[in-house]
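Pasted the sequence and its predicted model underneath.
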Amino acid sequence: MVFREKNSRGSFKPHLSVKFKSVEGDLVTFSIDTTRTPAKYQQPDAYLITHAHSDHNGKSAMLSERAVCSEKTALALEIRHQRKYAGRTFKVGETIDVKGVKIQTFPNFHTVGSVSFMWENELGTRILVTGDVKDASMLPECDLLITEANYGDPGDTSCYFDDDITGFENAFRDNSSIAFGAYAFGKAQRAVELLRGFGYQGAIEMDEQSLSLTRTLLEDAGELTYLGDSCEDCISIVPPWDLGKLPSHISKYVMTGRSDYRYPAIQISDHLDARGLVTMVEDIDPEFTVVYHPNGHRPGIFAKHLCSIGFNALSIDMINNVLSNEFV
């Protein structure tokens, strides 16, 4: 049973939970990318955290000993929120045991340490929770798919894109002094990986949080330094809103698909576009799909589109109605 919990104010908590019977016949509940349940109420058996972006609510779940996430996601959560991670960790690709349930983990390449989770219930139903996905090539087939729709509106032209890796490389090679605007967690690490992949061996200067996250999460980050450490001819990586604080002679670009920044944008996304999301579902070939992320209208639009091409699907906003009907 896929369901949503309500908080003390009567509003739905973020995202969802899954209640099922384990292979041994025990009733088990996994909460997915959601906030903690107050201690006075019954707790789930695990809070599954797919990655450390704030809209997946790890800031709350990380404080529970029932939290489950990858080692690098735990490190990212600790750096981002200055709190000690209290749960259990694993290496991406490992199989772990939670209350007798064997959970397989798969890379989805959204951020460093991000994972998808899969397990089976008493009936042998394979349940796959993807989290946000950049590359679905290593995700397995399943019976129940629980997935995202960040760019899941096939009628919106902004949901179709290809990463402009060539544009990023050209900007790097054509400017002797350059800065890239990139979010501290996710995009900043991707920028460093791209630059090193292009053969750049020089220093990269970063803001404090980007630097801490990159040094901790990337094994081959090369020479990194704090922004403002008098580094000559360094490439700078800072949050997009800090580009204006850098000297005017520096060429500035933003790694984004958005068009509302004052600086030139280079399309680099951490997500599949609409075509990629549809292909992912076709390849995984589930019997049923639940679209749980993000907030807003896109989960509903993507679920309707999946139904229109022959898949059984619903979005998170419909779950409160389904619980009292045939899905139970």
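Great, that's in hand.

contacts and neighbour counts: CA atoms only from here.
Will do.

Assumed I319 was part of a helix.
Yes: when DSSP: H, G, I helix; E, B strand; the rest coil is applied, I319 is found to be in a helix.

got the contact list for it?
Counting by CA atoms under 8 Å, 6 or more residues apart in numbering, I319 makes contact with 2-4.

likewise H56?
For H56, counting by CA under 8 Å, 6+ apart, the contacting residues are 33-34, 49-50.

What sits closest to T29 if chain neighbours are left out?
Counting by CA to CA, 6 or more residues apart in numbering, T29 lies nearest to K19, which is 4.4 Å off, once chain neighbours are set aside.

Ends of stretch 141-155, what's the gap?
Between the opening and closing residues of stretch 141-155 there is a gap of 27 Å (CA to CA, to the nearest Å).

let me fix that: stretch 240-248
Counting by CA to CA, the length from the leading to the trailing residue of stretch 240-248 is 15 Å.

about what we covered before: buried among the contacts of I319? Make that a ChimeraX selection.
Only the buried members of the contacts of I319 end up in this ChimeraX selection, burial being decided by 16 or more other CA atoms under 10 Å:
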select :2,3,4
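
Which members of the contacts of I319 occur in strands, if any?
2-3 (DSSP state E).

Enumerate every residue touching the most centrally placed residue in the chain.
The chain has D132 as the residue nearest its centroid, 4.0 Å off, counting by CA atoms, centre = their mean. Applying CA under 8 Å, 6+ apart, one finds that D132 lies in contact with 50, 108, 110, 147-148, 150, 271.

Against that first model, consider the following:
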Amino acid sequence: MKELVDLGVMVFREKNSRGSFKPHLSIKFRSVEGDLVTFSVDTSRTPAKYKQPDAYLITHAHSDHHGKSAMLSDRAVCSEKTAIALEIRHQRKYAGRTFKVGDTVEIKGVKVRTFHNFHTVGSTSFLWENELGTRILVTGDVKDASMLPDCDVLITEANYGDPGDTSCYFEDDISGFECAFKDNPSIAFGAYAFGKAQRAVELLRELGYDGVIEMDEQSLALTRTLLDDAGELSYIGESCSDCISIVPPWDLGTLPSHISKFVMTGRSDYRYPAIQISDHLDARGLVSMVEDIDPECTVVYHPNGHRPGRFAKHLGSIGFNALSIDEIDNVLSNEFV
């Protein structure tokens, strides 16, 4: 996109040794001092024998953002809590730099500001400027965009960015969640160990539940470490029979039959009743985020599949310059080489 080049920004995709595109994208620009800088975003590491980016920005610890690979590089950059989550999930030592969300971190002379996006505990959006004063914002996945700043180049997600798909429109069913645990003396929620399980604990505490919450091993380790006010937690089977339990959805069937079971999801393919609780903006929220930030160019880099293209096309139809990851060429402009 010519507009990106005019703003002093080149987005590109690298290929691995098999000739396939690596996950997500990289960004090349010149710093305020005129140095050429490359940030790779939510991608796997480049083999050591090849030129490395100046930083691997990891927005959060979900596996489709490839922190399992990037965390082993001393050029990795992520929040303290994202680093903790990566270490617990993958049983590996995080090798890079960390920060508290809200801090400014300097990378090769570039001052990178960090912002909450409320997708998971520790999830981070990154903002910096190039030599032209262009403000570049990488959001990662977003649940709440209220703290995100204005920018000129927006690099964002489209997990629910297909305006033509009715499943991309939803609202969190907090009242349904509250009724479920108040109406059932013995209840279990199916929630992914990282992200959704912590959200479930936060909701239960906000809604006034102060009893014991039982969890599977990984959910327990993550929640105890990542949440400051998690309350009393224990491993499944260690406490009373009428405790609330939180386990991965596929483990609900291992719990006793007398326990009422619900899945925290927008999906309809589980055997248990679903309660809509999402860690993402829906299609309306994503569009509102772009309208509020009002960038000159938007790049949609996540997830795989057709949604980035559909979201970019929709943004174009309402007056925004936008392209999706599948439109990004891996050939760099001469002025960035």
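Ah, there it is. Please read these numbers as outputs of a predicted model, since none were measured by experiment.

ok so, going back, wait, which of the contacts of H56 of structure 1 is closest to I79 of structure 1?
I49 (15.8 Å; CA to CA).

Quick check: that closest one touching G58?
Yes: using CA atoms under 8 Å, I49 of structure 1 is in contact with G58, at 6.2 Å.

quick one on the thing from earlier: now the contacts of I319 of structure 1 in JSON lines, with distance to P140 of structure 1?
Conversion of the contacts of I319 of structure 1 to JSON lines gives the following (distance: CA to CA, whole Å):
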{"residue": "V2", "distance to P140 of structure 1": "20"}
{"residue": "F3", "distance to P140 of structure 1": "23"}
{"residue": "R4", "distance to P140 of structure 1": "25"}
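
thinking again about what came up before, for my notes, confirm the residue nearest to T29 of structure 1 occurs in a strand.
Yes: with three-state DSSP as the criterion, K19 of structure 1 is located in a strand.

And it? What does it align with in structure 2?
When the structures are aligned by TM-score structural alignment, the residue of structure 2 matched to K19 of structure 1 is K28.

With M255 of structure 1 instead?
With TM-score structural alignment as the matching criterion, the partner of M255 of structure 1 in structure 2 is M264.

what about its match, how many neighbours?
With neighbours defined by other CA atoms under 10 Å, the count for M264 of structure 2 comes to 25.

shouldn't it be in contact with Y270?
No: when contacts are counted by CA under 8 Å, M264 of structure 2 is not listed as touching Y270 (10.3 Å).

Relative to structure 1, which residues correspond to stretch 154-166 of structure 2?
Residues 145-157 of structure 1 are where stretch 154-166 of structure 2 aligns, with TM-score structural alignment as the criterion.

who's in contact with the matching stretch?
127-133, 159-160, 271-275, 277, 286-294, 298-299, 301-302, 305.

List the buried residues of that stretch.
When burial is assessed from 16+ other CA under 10 Å, stretch 145-157 of structure 1 yields the following buried residues: 145-154.

what's the closest of the residues you listed to A184 of structure 1?
Set against A184 of structure 1, the nearest of the buried residues of stretch 145-157 of structure 1 by CA to CA is N150 (19.5 Å).

Could you verify that the closest one is part of a strand?
No: note on N150 of structure 1: no strand contains this position according to three-state DSSP, which reports coil.

Looking at I49 and G58 of structure 1, which is more packed in?
Comparing I49 of structure 1 with G58 by other CA under 10 Å, the one with more neighbours is G58, at 32 against 29.

For R9 of structure 1, see how far away the aligned residue in structure 1 for T139 of structure 2 is.
For T139 of structure 2, the equivalent position in structure 1 is taken to be T130, counting by TM-score structural alignment. Distance, T130 of structure 1 to R9 of structure 1, using CA to CA: 29 Å.

Those two: which has the busier surroundings?
For the pair T130 of structure 1 and R9, the greater number of neighbours falls to T130 (22 against 7), based on other CA under 10 Å.

Look at the nearest residue to the more buried one once chain neighbours are set aside and give its secondary structure.
With CA to CA, 6+ apart as the measure, S116 is the residue that lies nearest to T130 of structure 1, at 4.3 Å, once sequence neighbours are left out. Under three-state DSSP, S116 of structure 1 falls in the strand class.

got the contact list for S116 of structure 1?
The contact partners of S116 of structure 1, taken as CA under 8 Å, 6+ apart, are 50, 105-108, 128-131, 139.

which residue in structure 2 lines up with R298 of structure 1?
Counting by TM-score structural alignment, R298 of structure 1 lines up with R307 in structure 2.
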